[in-house]
Structures are given as C-alpha cells and as structure tokens.
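> Structure of the sequence below:
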Amino acid sequence: MMKPANDGPNVRLALKSDSTDEASSVLACLAEIEVLIKGTWAPNIRFDLHASPDLPIVTYSRADLQSSIMNLLFNARDAMPKGGVISLTAALFYEGQAAPNVELGVADNGVGMTRDTLLRATDPFFTTKTTGLGGHGLPMVMSFVHGAGGRLYIESQQGVGTTVTLRLPISESEA
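Next comes the predicted model:
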C-alpha cells in the first residue's frame, strides 16, 4: 500500500527549519551517513547503500537532508527489533521532459504498519513507540521534502516491511 504523505500546511509551519540552503553533494551526504550508521548499529542489522554515481550537487539544507535520512533510518531500525536489512537507495528519477528528481528510498524488512498506522504516520505527535520520544521524525521529514518542493511516499505491509521514498526536484543547472 503506497500513501502520499499528508499535504497539511500546519505541519510545514510547525516544523519550519532555520537551516539555510547550500550546494551539497548527495553522494557526500550519503557517505557521511553510511560511516555513522555502520559504526554504531548492532551487528544484527545490515545496512546497504546503493547510490547512483551520477547524483548531482543539489541546493537544499544539507543538515535537513541528512537529518531526514537519519530519521528514516532510525525508524527502520526501530521497526526491526530482531534485526534485519535496511537499504538506502539514491538515484535520478525522470518524469517526462522535466528536469530529473533525486529519489531517495529507505526500505526495511521490519514489522510494517497497519493501514490505520500508515494513514496517521505523518501526523505530528503520532507515535507507535511505547517509550522514549516519538512522533516528530516523519512530520519533520515531510516538512523538509515539501519545503524543497518534493514529494514523500510511504509504502508498508505488515510483516513485510516499509519503504519511504523522498522525491526531490533538482534544477536544470544542477542536472
């Protein structure tokens, strides 16, 4: 089941970032994340990074891009209490004659979400976690993606896992 994220303006306003846009290499951002993740995760979780070498330099908030990806990776990790595989993919995505998009996907083979959970997943303060903080990650990711002019998609099936896809536009000059 694929669900485009809620487009409610209240989330964007409530989670507006103070970060500034800057020219950033998507590959460099992903490499930094890979080093951090591989050095800190339990051995029962395998992390696979598949990034196309032709990813452009983009103009987004580098901190918000990395924070968004990290939020998705932590959600995926938390959805796999017995371990599993998390894949982070990044490639160019073309829609007709328009400039390409950068498509980033985080997939896990964890517990997945019920239909009701999937429908509320991007609601601020909604969480399925019983302890600790929760309810801020996906709304923050959605805020970043919408602020960049992109789209957020969530696909999940109970017992199979979840895939979250960020489709971020890039300009002709960046392509």
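> C-alpha only now, for contacts and for neighbours.
OK.
> Buried residues, the lengthiest helix in the chain. List them.
Using DSSP state H to define each element, the chain has its longest helix at helix 62-78. Along helix 62-78, these residues count as buried under the neighbour rule (16 or more other Cα atoms under 10 Å): 62-73, 75-77.
> which helices and strands sit right next to that helix?
strand 22-25, helix 26-40, strand 84-93, strand 101-108, helix 137-147 (3 or more Cα pairs under 8 Å, 6 or more residues apart in numbering; DSSP states H and E).
> Also this sequence, please, to line up against the first:
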Amino acid sequence: MEKRISEEKAHVTAILKGLILTITSLLRNIFLGDKPTIQYPEEKRQYSERLRGVHILNKREDGSPKCVACYMCATVCPAECITIEAGESSDKSIEKYPVRFEIDMLRCVFCGLCVDACPEEAIIMSKEYECSFYSISDSVYKKEFLMNRPSLEKGELGYRPEINPNLRGKGGKFLPFSFFSKNKS
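From the prediction side, this is the model:
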C-alpha cells in the first residue's frame, strides 16, 4: 500500500512539473512576445552559409556545362535521383559531355554527396530551399534549368566542397590516395 502511494506521488510530481513548464512558457510568450512561430511568407528564417538547397549545374566560359558525364554523382546518390546520358564531345580537351542531365527533386534527399563526388566541381547547391511543383513532371529538373538558376546570378551559393589546397598537386589536380599513404609518419 505504501509503495502504491509513493508511486502516485511520483506521478503527480511529474505532472505538476510539466504543467509548470507549460504555463511558464505560455505566459512568457503572451507577455514578453517571445514567439517561436515565424510568419513564413513575410518572415524568412536565417540559414547556414552551407545550406543544401536546390542544385546548380556550373557552366564553362563558353556556356557549355562543366560536367564531363563521369557518372560519379549518379553513382554516389543514395536516392538514385540523378540521370545522366553521355555524348562524345567535339572538343578534344573534353572527352564526354552530358546530353541529358536530370535531377528528380521529389526523390532527392539533399544530402550533398553528389557535390562532394564531382571531380570537376560542376554541380553545387544553392541557398534556395523553396521548390514547389504543379505537376510531377515539373519536379524533374533538366540540364538547361539547372544551368540557368537565378541564385547563380545573385551569387547565393550554398553547399559546395571546400577543397584544401594541400590536397592538390601541381597544375591543380588532386593528388592520388597512394600519395597520402606513403607520406604518413
């Protein structure tokens, strides 16, 4: 009997602590105006500089995509939302280029692995986090749409790999992994 009374006291104490916390929060929000709610269309939340937003496909100076259709981004993507179709390039310095480059935004999980995997830094992410569609076909972003993002012109770039200059060798190329295993001390 005594055990049951002590258990009930513990429950009542926990309930009272919860009620006190809730009432304190309510009164603080009413009288101090400390509201946690953001009125979304009028007010926008501040996000990190490295926000993983909508993708951007970088362009070369001549306007062609920087992508060399190596399929690394499509291979590493856990959601399998990237579709690439490669074509032979007439430019001898570029072996392949993407004839078709699509990202299905309904499947994308915005993990940023495609950005990390790209050896040419052709794909980056913007700070745009609002993407809505009227139809499912609008959710598949094509190459032309990805290359002409408004955030690219505004300079609102979000997540992109920060390359350590020590990882690059002569000519700006990445050093092979064998280089690092030999130089461990």
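> May I have the TM-score of the superposed chains?
With the length set by TM-score structural alignment, normalised by the length of structure 1, the two chains reach a TM-score of 0.26; 74 aligned residues with a Cα RMSD of 5.1 Å.
> closest to residue 117 of structure 1 out of the helices and strands packed on helix 62-78 of structure 1?
With Cα to Cα as the criterion, residue 117 of structure 1 lies closest to helix 137-147 of the helices and strands packed on helix 62-78 of structure 1, at 12.3 Å.
> angle of the closest one against helix 62-78?
Comparing the axes of helix 137-147 of structure 1 and helix 62-78 via axes from the mean of the first three to the mean of the last three Cα atoms, to 10 degrees yields an angle of 140 degrees.
> Which strands or helices does the next helix or strand after helix 137-147 of structure 1 pack on?
Proceeding N to C from helix 137-147 of structure 1, the next assigned helix or strand is strand 151-157, under DSSP states H and E. Strand 151-157 of structure 1 is packed against strand 2-4, helix 137-147, strand 161-169, with contacts defined by 3+ Cα pairs under 8 Å, 6+ apart.
> again, only this time at 6 Å
If you count contacts as 3 or more Cα pairs under 6 Å, 6 or more residues apart in numbering; DSSP states H and E, strand 151-157 of structure 1 packs onto strand 2-4, strand 161-169.
> Can you name the residues that contact residue 145 of structure 1?
Not one residue lies near residue 145 of structure 1 by Cα atoms under 6 Å, 6 or more residues apart in numbering.
> ok, now with 10 Å
By Cα atoms under 10 Å, 6 or more residues apart in numbering, the contact list for residue 145 of structure 1 reads 12, 60, 64-65, 68, 139, 151-152, 166-169.
> So for residue 22 of structure 1, which of the helices and strands packed on strand 151-157 of structure 1 sits nearest?
strand 161-169 (14.7 Å).
> Output the contacting helices and strands for that closest one.
strand 2-4, strand 57-60, helix 62-78, strand 84-93, strand 101-108, helix 137-147, strand 151-157 (3 or more Cα pairs under 10 Å, 6 or more residues apart in numbering; DSSP states H and E).
> change it to 7 Å
strand 101-108, strand 151-157 (3 or more Cα pairs under 7 Å, 6 or more residues apart in numbering; DSSP states H and E).
> okay, these, which one's buried deepest?
strand 101-108 (a mean of 22; mean count of other Cα atoms under 10 Å).
> which strands and helices sit next to it?
helix 62-78, strand 84-93, strand 161-169.
> tell me the angle of that strand relative to helix 26-40?
10 degrees.
> between strand 101-108 of structure 1 and strand 151-157, how big is the angle?
Using the same axes, to 10 degrees: strand 101-108 of structure 1 against strand 151-157 is 30 degrees.
> Check which residues of the following helix or strand past strand 101-108 of structure 1 are buried.
Using DSSP H and E, the helix or strand that directly follows strand 101-108 of structure 1 along the chain is helix 115-120. Residues residue 118 are the ones in helix 115-120 of structure 1 that count as buried (16+ other Cα under 10 Å).
> Stretch 31-45 of structure 1 too?
Buried, per 16+ other Cα under 10 Å, within stretch 31-45 of structure 1: 33-34, 37, 45.
> so which of those comes closest to residue 2 of structure 1?
After measuring the buried residues of stretch 31-45 of structure 1 against residue 2 of structure 1 - Cα to Cα - the closest member comes out as residue 45, at 24.7 Å.
> Surely the closest one and residue 78 touch.
No. In this structure, residue 45 of structure 1 is not within contact of residue 78 by Cα atoms under 7 Å, at 10.5 Å.
> Packing partners of the longest strand along structure 2?
The longest strand of structure 2 (DSSP state E) is strand 96-104. Contact partners of strand 96-104 of structure 2 among helices and strands, from 3+ Cα pairs under 7 Å, 6+ apart: strand 82-88, strand 140-141, helix 143-147.
> Let me have the ones you listed in CSV, extended by distance to residue 102 of structure 2.
Output for those, formatted as CSV (distance: least, Cα to Cα, whole Å):
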stretch, distance to residue 102 of structure 2
strand 82-88, 5
strand 140-141, 5
helix 143-147, 6
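> Let me have those in CSV, adding mean neighbour count as columns.
Below are these laid out as CSV (neighbours: other Cα atoms under 10 Å):
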stretch, mean neighbour count
strand 82-88, 17
strand 140-141, 18
helix 143-147, 17
